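> What follows is a predicted structure for the sequence shown.
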Amino acid sequence: MADDVTRRPTLRDHSLMTTSEPSNRPTPREAWAALAAGNRRFATDAAEHPSQSRTHRAALDSGQSPSAVVLGCSDSRVPPELVLDQGLGEVFVVRTAGHVTEPTIVGSVEYGALVLGAPVVVVLGHESCGAVAAAAQTLESGDRPGGAVSAVVDAVVPSIAGITAAGAPVRAESGEVDVVALRRAHVRRTVRELAEGSAGIAAAVAAGTCAVVGAEYSLTTGEVTVLDVVGDIGAEPTA
């Protein structure tokens, strides 16, 4: 057991890391507060991490201890490290189109939260998500994109199908598809998939050592809004 303390964590340490914590590990509240502060800096053009020094890079050679896991969309306009103003080694990022989940994605999130010990998991959606728009189009017309892209759409459809009426997505007063409601429903469903579908993450949330947050990034303002919270981050959903 003494060797486990000094060597880097591996996948074999999954059960060990869910039951023991480094003494300097931040709480979910502290971890979220750091992300929220970073986003405020980014949104006000006061970012502190435009680059990383050679000294800092060298210090990370011995291992990583990220304070957050971010499951985000692959959209080129929403790089989590930038919009949350975090430096090297501070966030463990997993990205897929439409932040969809499947076993390897959940496994990657579990690795960050349970093996590396990150106390907060953030599902980061965003405005103008093409994957959600494509899923809405599929529900309306039955048309699916070709190739493997259809797998992404198929993974999003269950998130928004639950808020449809007569096969058509919920519509705003204008008569247009309410894409805001659809993409937020997708974020919330992804949160539940992680917080309830992963036994390890569910146990960490119950123990108070981890929280799962659903959030949305505004392409216009650069701000991140909390949509859903499972656990205690000291903040409530605001949208």
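Sure thing, it's come through.

> okay, CA-based contacts and neighbour counts for the rest of this
OK.

> what residues are up against the residue nearest to Gly231 when sequence neighbours are not counted?
Excluding the flanking residues, the one nearest Gly231 by Cα to Cα, 6 or more residues apart in numbering is Ala211, at 4.4 Å. Applying Cα atoms under 8 Å, 6 or more residues apart in numbering to Ala211 gives the contacts 28, 119-121, 204-205, 229-233.

> Next step: those restricted to strands.
Those of these mapping onto strands are 120-121, 229-230, per DSSP state E.

> put this beside the first:
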Amino acid sequence: MSKTEMTAGEVWDSLVEGNDRFVSGRPHHPHQTPERRGELVGEQTPHAAILGCSDSRVPAEIVFDCGLGDLFVVRNIGQVVNETVIATMEFAVVALGVPLIVVKAHTSCGAVAATIEQSGSTPPDTTPAIRNALDLIRPAVAEEWLSAPRASHVVDAELIDANSAGRRHVRRMIAELTSRSEVIAEAVDQGKVSIVGCQYDLNHGRTVPVTSVGALNI
């Protein structure tokens, strides 16, 4: 049993219930009291690790109606998997014993849109650091573009489904986590950790499952 004393299925169910409360406009805002702060001074036992996009519209604690100490969160543009993310997720698994990792994308993602622009005929200027991050999204954009017959590998932003590319990117980032981290891959194989990929809908506030890895079958 994890340090949270919850299974991956129980954790996912609690996140779905929290998202339901958020969508309905009746959040509970749990674990946000001075007493809760005091309880967490000596330790933390989050029940899920979240890799999400830095977009200001999609904070995990709010969309899942969670509070202090509930989620172990790392965010960057386009929820890309890099060395820092892998280290963070490994810490969540090894030191904190989380049974569930969630990779959370969202619709109308600026990072995906920027990657599509970079994959077009006239890519706009950007910084080297941003370009490096977008390069991790580029394979999903190319895969989505070439999923239909095309006369050219050059992506046309008017013809590609950006949200579908975002879902492909989620699957690829989960594959990156399990292929680049022996710790996470072994935890999944041993049934200690499950991974869920999902996409948050900006219009409705609903977080929709895309894929899952491990014992938890979404």
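All right, it came through fine. Every value quoted in this text rests on a predicted model; they were computed, and no experiment measured them.

> a markdown table please, covering the contacts of Ala211 of the first structure and showing neighbour count.
Shown next, in a markdown table, are the contacts of Ala211 of the first structure (neighbours: other Cα atoms under 10 Å):
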| residue | neighbour count |
| --- | --- |
| Pro28 | 25 |
| Pro119 | 29 |
| Val120 | 30 |
| Val121 | 31 |
| Ala204 | 21 |
| Val205 | 21 |
| Val229 | 21 |
| Val230 | 20 |
| Gly231 | 21 |
| Asp232 | 20 |
| Ile233 | 21 |
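
> Export those as JSON lines, with columns for distance to Gly63 of the first structure.
Formatted as JSON lines, these follow (distance: Cα to Cα, whole Å):
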{"residue": "Pro28", "distance to Gly63 of the first structure": "21"}
{"residue": "Pro119", "distance to Gly63 of the first structure": "17"}
{"residue": "Val120", "distance to Gly63 of the first structure": "19"}
{"residue": "Val121", "distance to Gly63 of the first structure": "20"}
{"residue": "Ala204", "distance to Gly63 of the first structure": "22"}
{"residue": "Val205", "distance to Gly63 of the first structure": "25"}
{"residue": "Val229", "distance to Gly63 of the first structure": "29"}
{"residue": "Val230", "distance to Gly63 of the first structure": "29"}
{"residue": "Gly231", "distance to Gly63 of the first structure": "27"}
{"residue": "Asp232", "distance to Gly63 of the first structure": "27"}
{"residue": "Ile233", "distance to Gly63 of the first structure": "26"}
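
> of those, closest to Val179 of the first structure?
Val229 (21.2 Å; Cα to Cα).

> Tell me the secondary structure of the residue nearest to the closest one when sequence neighbours are not counted, please.
Spatial nearest neighbour of Val229 of the first structure, excluding adjacent residues (Cα to Cα, 6+ apart): Val213 at 4.6 Å. Put simply, Val213 of the first structure is strand when judged by DSSP: H, G, I helix; E, B strand; the rest coil.

> what residue of the second structure takes the place of Val213 of the first structure?
Here Val213 of the first structure is matched to Val196 in the second structure, going by TM-score structural alignment.

> now swap in Asp232 of the first structure and tell me
Checking with TM-score structural alignment, Asp232 of the first structure has Ala215 as its match.

> Over to Ala43 of the first structure?
In the second structure, Ala43 of the first structure lands on Val23 (TM-score structural alignment).

> just Cys73 of the first structure next, same as before
In the second structure, Cys73 of the first structure lands on Cys53 (TM-score structural alignment).

> and what of Ala97 of the first structure?
For Ala97 of the first structure, the aligned position in the second structure is occupied by Ile77, per TM-score structural alignment.

> got the contact list for its match?
By Cα under 8 Å, 6+ apart, the residues touching Ile77 of the second structure are 53-55, 111, 133.

> Is whatever residue of the first structure lines up with Ser108 of the second structure in a helix, a strand, or coil?
When the first structure is aligned by TM-score structural alignment, Ser108 of the second structure is paired with Ser128. The local conformation at Ser128 of the first structure, judged by three-state DSSP, is coil.

> which helices and strands sit right next to the longest helix along the second structure?
In terms of residue count, the longest helix belonging to the second structure (DSSP state H) is helix 162-180. Judged by 3 or more Cα pairs under 8 Å, 6 or more residues apart in numbering; DSSP states H and E, helix 162-180 of the second structure is in contact with strand 100-106, helix 110-118, helix 138-145, helix 182-189, strand 194-200, strand 207-213.

> tell me, how many neighbours does the match of Ser108 of the second structure end up with?
Burial of Ser128 of the first structure is recorded as 15 neighbouring residues (other Cα atoms under 10 Å).
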